[in-house]
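J.: here is the input, now give the coordinates:
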Amino acid sequence: MPSRSESAVGLLVAMQAFLIWGLSPLYWNHLSHVPAFETLMHRVVWSLAFLVPILVFQKKMGPFLKALTSLRTLAVLTVTTCLVGGNWFLFIWSINHGHVMQTSLGYYINPLVTVFLGMIFLKERLTTRQKIAVLLAGLGVAWLTIDYGTLPWISLALPFSFAFYGLIRKVVDVGPLVGLTVETLLMAVPATLYLGNLAAAGDGVFLHTGVATDLLLMGTALMTALPLLLFNLGAKALTLSTIGFIQYLAPTCTFLLAVFYFKEPLDPSLVRTFLLIWSALALVTWDSIAVYRRQAKPAEAA
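T.: All right, here's what the predicted structure looks like:
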């Protein structure tokens, strides 16, 4: 069991990861003059250039090559590549088109979607509190749909794509860093071809818009890999219940940015929806803590 000092350091490191994720709309907004798809392609290419040396440094090239030579693993990771690539693109597009509030709502919903998919596909039995939480989340989305007259598709597409990504990744035994590097490599091939064609036609942004834009595009690698590495380092010294609490730091930061920085309107419909979602998350968190305490007691006795 980690010591108190290790847990404190782990908490600070993990919080840094969630802060980066939560404040990332500020970064992506500075690339709003670049088409979202072109930004995504740069994110993929520069991320691969950043991740491979880390794999070498951490001596994980063996598992990486093993994943590439396993047809089953490669097939599963091809599916997850499509899901994570779509999730990245939608997030960038949403930020640059003034939908920061919807992205915040989406990532608040994400834990609830994960619980829902576990019930549907893994036949996990939900507790009473979890059932009520899923119902509250459904009511929140339905309320917003009725008031707006349209489905909040961004707030649903983001959590569902990420939850399915997590669900399918359970099928293969690869670590987060190795899996992300394989997924990035699979995307890097078409991304390199796309950016090469843009450069040949003289339509690409890179090296044509200014040094600041070039550095921001290269920095997308850090925005992708750095929080993941920080999270993996911090999570080793933390309990699941602690991680469950601090994961809400990211959507909370995004929510505050949407209101106070991007000045997006917070109308009564959104307030009601957020209140229902926050109530649902409180129930899920309460349930997770209760389960953790029940499981911890026999372990302490042993």
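J.: drop to CA atoms for contacts and neighbour counts, all remaining ones
T.: Will do.
J.: packing partners for the helix or strand containing residue 294?
T.: Per DSSP states H and E: residue 294 is located in helix 268-301. When contacts are defined as 3 or more Cα pairs under 8 Å, 6 or more residues apart in numbering; DSSP states H and E, helix 268-301 packs onto helix 100-121, helix 128-148, helix 240-246.
J.: structure for this one too, so we can compare:
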Amino acid sequence: MSDDTKGVIAVAVASILWGLVPIYYKLLAHIPPLEVLAHRTIWSLVFFGLVLMIQGRLAEVRALLAHRAGLIAIAAAALLISCNWLLFIYAVQIDRVTEASLGYYIMPLLSVVLGMVFFGEKLNRTQAVAVLLAAAGVSVLTWGLGAAPWISIGLASLFGLYGAIKKYVDAGPVVSVSVEVLLLVPLAILWLWGVHTQGWTGLTGRALGIFGRDWMDSLLLMVSGPLTAIPLILFSYAARRVRLSTVGLVQYLNPTLQFLVAVVLFAEPFTKWHAIAFPMIWVALAIYSVWAVRQERSARRAATSSSTVSTTT
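T.: Now for the predicted structure:
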């Protein structure tokens, strides 16, 4: 099996895991979101730590912690990704997975806008059409439902900003996320201490402190670590072996599966306004994806041509 095939399989498995993860969080819907997030943070650090220790890469974590400028970017990224995780968990608990899937559909297009705003990247005509069409789809949904899909916008914005900040981090995704959760763990431990011993309730008004009381819930909370880490490790593996356009296209498995889980399995409402807005966003993504594939092929041909000229001279 070629490296390219292995990479495609890896990104497909990662996207499938991400796409089906609402089923897992639905099993924890009786536990307050902040409590679930705290456990996700702690058990992610445990799993990442074991992986890096086996790989002999713990020194990379220490090096990143010693880099002050990079640490500031990591801290900001940690805050954004924890808010993204919390909002997604909350969306599953309040039966808004359809809205969450919409957020991950529009995220690539929002990233184009963020690139223009923060990095001065030019928006060409094709990108502009795709972004405007997606914005029109969100506008239709907002007008039809009488309220903005704030979960979609929130998830896309948080993850888009997270990606923008990660451009300033000179470390691989596994190491950088390990440091992110390492910075968040003290807050997670503090929150669990408050829940278990002080009766803290958070925004939900529920104080459970479920870990250790029920073996099945405790096991499920521990699973949040590998469930967070494994898809990221697979994605990192694929990103080094597969063309970016291929990775981007396969990744759409994630929101597509989330959408199907929401509508088919969870029986969330899918109104006529959803039926208008979602196809508009799908067409926008198709336009953008075709453009991205052509751009990458053009760049690859140019690189090959340049290499050939250099060799002959």
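J.: ok so, going back, out of the helices and strands packed on helix 268-301 of structure 1, which gets nearest to residue 23 of structure 1?
T.: helix 100-121 (10.8 Å; Cα to Cα).
J.: that closest one vs structure 2, average offset?
T.: Superposed on structure 2, helix 100-121 of structure 1 shows a mean distance to its aligned partners of 0.6 Å (mean Cα distance after the TM-score superposition for structure 1).
J.: quick one: that helix aligns where in structure 2?
T.: Counting by TM-score structural alignment, helix 100-121 of structure 1 falls onto residues 97-118 of structure 2.
J.: the matching stretch: which residues count as buried?
T.: For stretch 97-118 of structure 2, burial by neighbour count (16 or more other Cα atoms under 10 Å) applies to 97-115.
J.: what's the answer for stretch 226-240 of structure 1, then?
T.: 226, 227, 228, 229, 230, 231, 232, 233, 234, 235, 237, 238.
J.: nearest to residue 168 of structure 1, of these?
T.: residue 228 (18.4 Å).
J.: right, and the closest one touches residue 17 too?
T.: Yes - using Cα atoms under 8 Å, residue 228 of structure 1 is in contact with residue 17, at 6.8 Å.
J.: identify the contacts common to these two.
T.: The contact sets of residue 228 of structure 1 and residue 17 do not overlap (Cα atoms under 8 Å, 6 or more residues apart in numbering).
J.: the helices and strands packed on helix 268-301 of structure 1 into a markdown table, with extra columns for distance to residue 79 of structure 1?
T.: Output for these, formatted as a markdown table (distance: least, Cα to Cα, whole Å):
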| stretch | distance to residue 79 of structure 1 |
| --- | --- |
| helix 100-121 | 17 |
| helix 128-148 | 26 |
| helix 240-246 | 27 |
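J.: nearest to residue 85 of structure 1, of those helices?
T.: helix 100-121 (15.9 Å).
J.: now the alignment partner in structure 1 of residue 156 of structure 2, nearest residue through space, not along the chain?
T.: Aligned by TM-score structural alignment, residue 156 of structure 2 pairs with residue 159 of structure 1. Closest residue in space to residue 159 of structure 1, ignoring its immediate chain neighbours: residue 110 at 4.5 Å, by Cα to Cα, 6 or more residues apart in numbering.
J.: from residue 241 of structure 1, how far off is that neighbour?
T.: Residue 110 of structure 1 sits 16 Å away from residue 241 of structure 1, going by Cα to Cα, to the nearest Å.
J.: same check, this time on residue 190 of structure 1
T.: From residue 190 of structure 1 to residue 241 of structure 1 the distance is 40 Å (Cα to Cα).
J.: looking at those two, which is more packed in?
T.: Under the criterion of other Cα atoms under 10 Å, the comparison of residue 190 of structure 1 against residue 241 puts residue 241 first, with 17 against 14.
J.: correct me, but that one touches residue 290?
T.: No - applying Cα under 8 Å, one finds residue 241 of structure 1 not in contact with residue 290, separated by 9.4 Å.
J.: quick one: map residue 16 of structure 1 onto structure 2.
T.: Per TM-score structural alignment, residue 16 of structure 1 is aligned with residue 13.
J.: residue 255 of structure 1 too?
T.: Structural alignment (TM-score structural alignment) places residue 255 of structure 1 against residue 259 in structure 2.
J.: got the contact list for that match?
T.: The contact partners of residue 259 of structure 2, by Cα under 8 Å, 6+ apart, come to 97, 98, 101, 102.
J.: and what of residue 235 of structure 1?
T.: Listed by Cα under 8 Å, 6+ apart, the contact set of residue 235 of structure 1 reads 10, 11, 14, 243.
J.: map the last one across to structure 2 for me.
T.: So the one you mean is residue 243 of structure 1. So residue 243 of structure 1 corresponds to residue 247, using TM-score structural alignment.
J.: neighbours around that match, how many?
T.: Using other Cα under 10 Å, residue 247 of structure 2 has 20 other residues around it.
J.: these two touch, right, it and residue 9?
T.: No - here residue 247 of structure 2 does not reach residue 9: they are 10.3 Å apart, not a contact under Cα under 8 Å.
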